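> The sequence isn't on hand, but the structure is:
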């Protein structure tokens, strides 16, 4: 398996994985061709040097995993860098194989190399398996997050 930077042609498979669960199916618009909003977002992400939109490709050339790692420079922590992990998904036929663990380990290593002092993520409280997965990897529920949907 190969973890690599996503290409425009991967977008269809990324969006399919984002939409393939109870929560994702209510907020994503998976169809082919992929809607322009996803194409525009991909181009913006791809041009930003602080973004790493990654995919996992298996030996058959199939996209079976994805995640986005964003590096945020800020003033606190003496001008520290925070690594934000988003949209971690494994294709349903490949869950439970250790692939997610390898992806997260890669993200943590990449964050260290970039000089980040923390890797953070959010996951919906309804995603009990995801919460357990991240805790098992050493992530701690240290803050209470809040959102205001616009």
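It's in. Just so we're clear, the structure is a prediction, and the values are computed from it rather than from any experiment.
> When you work out contacts or count neighbours from here on, use the C-alpha atoms and nothing else.
Will do.
> Remind me which helix or strand residue 4 belongs to.
Assigning secondary structure by DSSP states H and E places residue 4 in strand 2-5.
> Can you show me the strands along this structure?
2-5, 51-57, 63-73, 81-90, 118-121 (DSSP state E).
> ok now the second one, how far from the chain's centre?
If I follow you right, that is strand 51-57. 8 Å (C-alpha atoms, centre = their mean, to the nearest Å).
> right, and the strands of the chain - which one's nearest residue 28?
Minimum separation from residue 28 across these (C-alpha to C-alpha) falls at strand 81-90, 12.0 Å.
> How far off centre is the closest one?
On the basis of C-alpha atoms, centre = their mean, strand 81-90 is displaced by 4 Å from the centre of the chain it belongs to.
> second one coming, line it up with the first:
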């Protein structure tokens, strides 16, 4: 995987990132790759926030993976800073190649560099393959998550 680069997402990468977000049964229901305007507005907000790290994995000038890492300072756990990994997606051609492991390792390393004491992520309860993947990387399903749509 020496030809792989993990770097901050550029505005020109947004179409490829959105295509990956939409390329599974859950994403197909909630993403709209034909209208990039909300994604571009969100990208501007993310880019302006130093606690947001939206990255892409690029191989041979092609975006093949992405994730968002959010750094959250807090008071709990003796004032610990934590990170949250969201929006992990691997291009269909790259699944099973080890790229997902590389992206998560990048996020954990960056979390350490940012002084985090805990790395969190959520995964839809239907994504059982993803759950096994995260457990193999040392994550444990220690909490039950809740969401409220607004």
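Now that the structure is in, tell me what you want to look at. This structure is a prediction, so every number in the text was calculated from the model and none was measured.
> Let me see the TM-score of these two.
Here the TM-score for the pair of chains, by TM-score structural alignment, normalised by the length of structure 1, is 0.96; 147 aligned residues with a C-alpha RMSD of 0.7 Å.
> Same list (the strands of structure 1) but as TSV, adding distance to residue 111 of structure 1 and mean neighbour count.
Formatted as TSV, the strands of structure 1 follow (distance: least, C-alpha to C-alpha, whole Å; neighbours: other C-alpha atoms under 10 Å):
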stretch	distance to residue 111 of structure 1	mean neighbour count
strand 2-5	15	14
strand 51-57	11	21
strand 63-73	8	21
strand 81-90	6	21
strand 118-121	7	16
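> Compile these into a markdown table and extend it with columns for distance to residue 101 of structure 1.
Shown next, in a markdown table, are those (distance: least, C-alpha to C-alpha, whole Å):
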| stretch | distance to residue 101 of structure 1 |
| --- | --- |
| strand 2-5 | 13 |
| strand 51-57 | 12 |
| strand 63-73 | 11 |
| strand 81-90 | 11 |
| strand 118-121 | 14 |
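> do you know which of those strands lies nearest residue 17 of structure 1?
strand 81-90 (6.3 Å).
> Tell me how many other residues crowd residue 108 of structure 1.
19 (other C-alpha atoms under 10 Å).
> can I assume it is in contact with residue 119?
Yes. If you go by C-alpha atoms under 8 Å, residue 108 of structure 1 and residue 119 touch, sitting 6.8 Å apart.
> Which stretch of structure 2 is the strand holding residue 4 of structure 1 matched to in the alignment?
Alignment note (TM-score structural alignment): strand 2-5 of structure 1 is matched to residues 5-8 of structure 2.
> Check the mean deviation of that stretch from structure 1.
With mean C-alpha distance after the TM-score superposition for structure 1, stretch 5-8 of structure 2 departs from structure 1 by a mean of 0.3 Å once superposed.
> what sits up against that stretch?
Applying C-alpha atoms under 8 Å, 6 or more residues apart in numbering, the contact partners of stretch 5-8 of structure 2 are 53, 54, 55, 56, 57, 58, 59, 103.
> Okay then, goodbye and thanks.
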